[in-house]
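Colleague: predicted coordinates and the sequence they were generated for:
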Amino acid sequence: MSLMAVAARAVPESDHRTVVITDVTIVDVEGGRTVGPRTVVVKDGRIASIDAKGSVPVGDSIQRVDGRGRFLMPGLMDMHVHLFNLSSHRPPNDWSFRMYIANGVTGVRDMRSDAASMQLVKRWRAAVDSGQLVAPHIVAAGISVYGKSPDGAKADVDAAVDAGADFIKVFSEVPATHWRAILTEANARSLPVVGHVPASISLLDAANAGQRTGEHLTQVYEACSSAEAKILAERQGLQGDALMSRASAQEAEILGTFDQGVCGRMARALAATGQVQVPTLVLADEDELARHAQPNDDYRWRLLRPDEQRRCQRFLAQYTKEDASLAARRWPIAHNIVSMLHRAGVPIMAGTDAPMPGVYPGYSLHEELQLLVASGLAPIEALRTATLEPARFLHIQDISGSVAVGKQADLVLLDADPTKDIGNTQRIRAVVLAGRLLERSDLDALLNDAAKAPP
């Protein structure tokens, strides 16, 4: 069964009706509070009104939802996912769509497309907008650029612009000369550069030069080391696999020279640049998976496509004691770093790198929010990392990121208050996707039908 067929079965026949959620408490992520009770009316895919009292529309075209004792928050956005498998040449990860929506993730940023896959992104976007496909909005999709030379890198940026990319993605192994050429050309073409801070560039140099995001805390660990200058000097002149091999060999030294004072000064300097960090703390779940569990013991395992299950099993087979030892050292430092970044005022967005092994699409974003709270963010602050901060970063805050009149109706109805306990984001009663209501039974059917579908 195709994903569109599964999606069609999951959408209620009345999905074009006006939706009225009565007596609900609104999670105001912008104001940092809860407000209610309110009656929220959704019409034509937008929030038409929010009223404390007043008449409730009635009629056959109305879908009424009782919001008493429940909480309405904006749909969540995962700002680091992969919908394509360009290196392994496997089919796209559209199997993950059902998992995102069932978990209230109504928007994703795809971190590595190419010219051909950008055409599929456009078709997916149109299908979601028309109601033919139950899937998250692809709020941004980028193309990675390396280049065989600095001039080649510039040409690749131009090709990415022509293909319709929303941003340029760079990886750690990109040489400094190529990276500078990418930044210059992308700036000239008004396209942001995001991704890994290259392993031969310091974090602050990258931020000051205009790289808009850092992903996975790349180069942040180095910037928090008292030996950063020495470590980066040892990487100069290297590129590609040689550069990454040197960086990998240095990790124990980097972790061993973590310095709280150095890190605090770096965080304050980084905040002044405006660069946004996407820590993807949930990637540590890979290590948890490798140390303690058989993946098929997880109830979510059945939702993975068979080739994705095989990928996960290969990862586990290659995981070594040395990997586990480094992970154990890295984990508390990562928490410490995120805490200092947050206190210094560095913008943080929630992302997961799904579907990395052990990182389940949709589910993992809730885990990321919990890890951010464990790193010092208040629950309402963690919610902003997956709602308001992404909307501001993408310059779509006028239509997304909070529950307000006129905004696109991407909403999640919860049975408990997420501002009191961030774990309550998982207590999902219903999801509204571009104005279409998916109740709990619809979300369960979406997962169950898709799990039974042949690969």
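Modeller: In hand now; what should we look at?
Colleague: CA atoms for contacts and neighbours, from now on please.
Modeller: Fine.
Colleague: what's the following helix or strand after the helix or strand containing S339?
Modeller: Assigning secondary structure by DSSP states H and E places S339 in helix 321-344. The helix or strand immediately downstream of helix 321-344 is helix 363-374, counting by DSSP H and E.
Colleague: now the very next helix or strand once past that next one, how far from the centre of its chain.
Modeller: With elements assigned by DSSP H and E, the helix or strand that comes after helix 363-374 is helix 379-385. Put simply, helix 379-385 sits 14 Å off its chain's centre (C-alpha atoms, centre = their mean, to the nearest Å).
Colleague: touching helix 379-385 from outside, list them.
Modeller: Taking contacts as C-alpha atoms under 8 Å, 6 or more residues apart in numbering, the residues outside helix 379-385 that touch it are 29-30, 32-33, 348-350, 369-370, 372-373, 418-422.
Colleague: comparison target, given below:
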Amino acid sequence: MPLSLLGRGKTRAADAEHSHTHAAPEQSPELHFDGVTVVDPRDGSKTPGMTVITKMGRITAVVPTASKRPANGAKTIDARGKFVAPGYNDMHSHVLELADPSGSLALMLAEGVTGFRQMSGSPALLAKRKAGTLPIGKAAPQLLETPGLILSPFNAGSPEAVREEVHRQQAQGADFIKMAFANPDCFFAAVEEGRRLGIPVLGHLQEGTDPNEATAAGFRCVEHLGPGSTMWVRCSDDEAALRAESYSRDLIKLPPFKIPFLQRIVMKRLQRLLVNPSAFTKPEDVDRLRRAIDSFREDKAQDMAGRFVADGSWQCATLVRLKTQTFADDPAYQQDEMLEYLPAKNVKRWQEVTALWKSKPDDFRRAYREAYPRQLALTKLLSDAGVRMIVGTDGGSYLGPGLTLKQEFGELADAGISALAMLQMATVNAAAYLHREDTMGLVESGYDADLVLLDADPTARVENLHAIAGVVRGGFHYTRRELDGLKAEVAATRGYLH
């Protein structure tokens, strides 16, 4: 595998339709994957003995093996004993925060990720995408969507300001508006303005907001089961008092006068906070979360889930993110397989924030440890109720160990989610979320040639979802050996252990 595949470069034309780029086309060869079992993620059905033919970034045919002879110059891959499924989509990533994201993108590709939703952006990122100059090389998933600047007190300090920012970001070319930090009044002003302009608003529910009021107003996707106490307050027997308390909580306070570089200073601090938000949580917020969970009522949770279904809203739980925050002091993370690939500065920052987490009082950390199994149970309740769900990791930007799709699948399995349901979250659900059901999420003629080849049936057990024998991205085939080569190069050139 040439080292240049990890280099920075323009997005390929195969991504242009979805990423609004104008990169020069690069033709992928005609490939015939012979003898493979085709998996339909809609119902888990499997069709053995098939040949999947791809050319120029598209699946051109799915036919019984030996029923169609390869054209001159076509390459045949012996896929007997393998299963083929659509490529996975990591629908919560921050990989493009890095100046050179090629290493993280290669790691994502190696675990079957062929598309990602970027969850943080900027005017500069949007401009680069428009110009086709994003630093995304060949060995990378495609960018599916990206926002502009996250909403914060700097651009969402009042309902008037947030409406202006939503309009501004739509004009800049954002696919959606990412809600991060705002008071409830600004939160709903953003959702209403987004609905008026036809641009989705999604991200974090704000403390003091009712999740069902948010999704009824048009809030498209809830990330991280909230985060915080919002969904738990909705399901509490003491909902009114807890919501009133959370409504009045303090946000980031800005001085009444302008300070040069203040936003840059605060955003730098936020980078540290994002390593583990739980380490920076106020004791009163932890106490409210504990009280909300202790007063949980299942009938209220079922009602909440039913309303999510009726609203057509989405959930991206990122359980692996919640777990790494909660159990940051677990010695297992000191031996996590991701450490081999993390830059030294990121490991140092993660260790510093973890030391802060360890210094918290025992009852503070215990509240989170006791909450995590309940978060798993809530995820299962939402899934069983038919709430639409996609899968994400909150990784991709070297925040710390433990943020991989493989580990997210493991957490979903611990929650009781079936392997088939996980496959759906990563494929057909992502396509439906993006309104791309005609081009993504299935192994059928006319669909994107973004595929995972697997050594075992991905619907049978969670481990099979990452038994990856190869990946096809935009019609280009990467063998297991080549994927391992990409990982080795990341470790050798960027990794903490080297």
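Modeller: It's in. Please read these numbers as outputs of a predicted model, since none were measured by experiment.
Colleague: would you pull the TM-score for this pair?
Modeller: Overlay of the two chains. TM-score (TM-score structural alignment, normalised by the length of structure 1): 0.89; 440 aligned residues with a C-alpha RMSD of 2.7 Å.
Colleague: ok so, going back, just the buried residues of the contacts of helix 379-385 of structure 1.
Modeller: Buried subset of the contacts of helix 379-385 of structure 1 (neighbour count, 16 or more other C-alpha atoms under 10 Å): V29, I348, M349, A350, L369, Q370, L372, V373, P418, T419, I422.
Colleague: what do we get in structure 2 for the fourth one?
Modeller: It refers to A350 of structure 1. Using TM-score structural alignment, the equivalent of A350 of structure 1 in structure 2 is V391.
Colleague: can you pull the contacts of its match?
Modeller: N89, D90, M91, H92, C316, A317, T318, E408, M422, M425, A426.
Colleague: from these, pick the one nearest S236 of structure 2.
Modeller: A317 (19.7 Å; C-alpha to C-alpha).
Colleague: got the contact list for that closest one?
Modeller: A317 of structure 2 is in contact with V222, E223, H224, L225, T379, M389, I390, V391, G392, counting by C-alpha under 8 Å, 6+ apart.
Colleague: now L238 of structure 1: closest residue in space that isn't a chain neighbour?
Modeller: In space, and not counting its chain neighbours, L238 of structure 1 is closest to P175: 7.5 Å by C-alpha to C-alpha, 6 or more residues apart in numbering.
Colleague: thought that neighbour was touching Q239?
Modeller: Yes - the pair P175 of structure 1 / Q239 is scored as a contact, 5.3 Å apart, by C-alpha atoms under 8 Å.
Colleague: so between these two, which is more surrounded?
Modeller: P175 (23 against 19; other C-alpha atoms under 10 Å).
Colleague: residue contacts, the aligned partner of L446 of structure 1 in structure 2?
Modeller: Superposed on structure 2 with TM-score structural alignment, L446 of structure 1 falls opposite L486. Residues in contact with L486 of structure 2, defined by C-alpha under 8 Å, 6+ apart, are M1, L6, A106, L107, A110.
Colleague: how close does L486 of structure 2 sit to S383 of structure 2?
Modeller: Plainly put, L486 of structure 2 is 35 Å away from S383 of structure 2 if you go by C-alpha to C-alpha, to the nearest Å.
Colleague: again with P458 of structure 2
Modeller: From P458 of structure 2 to S383 of structure 2 the distance is 19 Å (C-alpha to C-alpha).
Colleague: relative to A190 of structure 2, how far out is the match of L446 of structure 1?
Modeller: 41 Å.
Colleague: repeat that for R461 of structure 2.
Modeller: In terms of C-alpha to C-alpha, R461 of structure 2 sits 41 Å off from A190 of structure 2.
Colleague: in structure 1, what residue corresponds to L126 of structure 2?
Modeller: When structure 1 is aligned by TM-score structural alignment, L126 of structure 2 is paired with M118.
Colleague: mind checking the SS state of that match?
Modeller: Put simply, M118 of structure 1 is helix when judged by DSSP: H, G, I helix; E, B strand; the rest coil.
Colleague: distance check, it against M340 of structure 1.
Modeller: 37 Å.
Colleague: with V346 of structure 1 instead?
Modeller: Between V346 of structure 1 and M340 of structure 1 the distance is 9 Å, computed by C-alpha to C-alpha.
Colleague: and for those two, which residues touch both?
Modeller: Shared contacts of V346 of structure 1 and M340, defined by C-alpha under 8 Å, 6+ apart, comprise A267.
Colleague: centroid residue for structure 2?
Modeller: Centrality entry for structure 2: nearest residue to the mean C-alpha point is H92, 1.7 Å, by C-alpha atoms, centre = their mean.
Colleague: which of the contacts of L486 of structure 2 does structure 1 keep?
Modeller: Using both residues aligned by TM-score structural alignment, their matches' C-alpha atoms under 8 Å, structure 1 keeps these contacts from those: L6, A106, A110.
Colleague: which residue ranges form the helices in the stretch 151-300 of structure 2?
Modeller: For the stretch 151-300 of structure 2, helices defined by DSSP state H, counting those that start in this stretch occupy the ranges 159-172, 184-197, 211-217, 230-234, 239-247, 262-275, 283-294, 298-311.
Colleague: for Q325 of structure 2, which of those helices is the nearest?
Modeller: When the helices of the stretch 151-300 of structure 2 are compared for distance to Q325 of structure 2 using C-alpha to C-alpha, the nearest one is helix 262-275, at 8.2 Å.
Colleague: state the number of residues packed around the spatially closest residue to A216 of structure 2 that is not a sequence neighbour.
Modeller: Leaving out its chain neighbours, the residue that sits closest to A216 of structure 2 by C-alpha to C-alpha, 6+ apart is D311, at 5.8 Å. The number of residues packed near D311 of structure 2 is 19, by other C-alpha under 10 Å.
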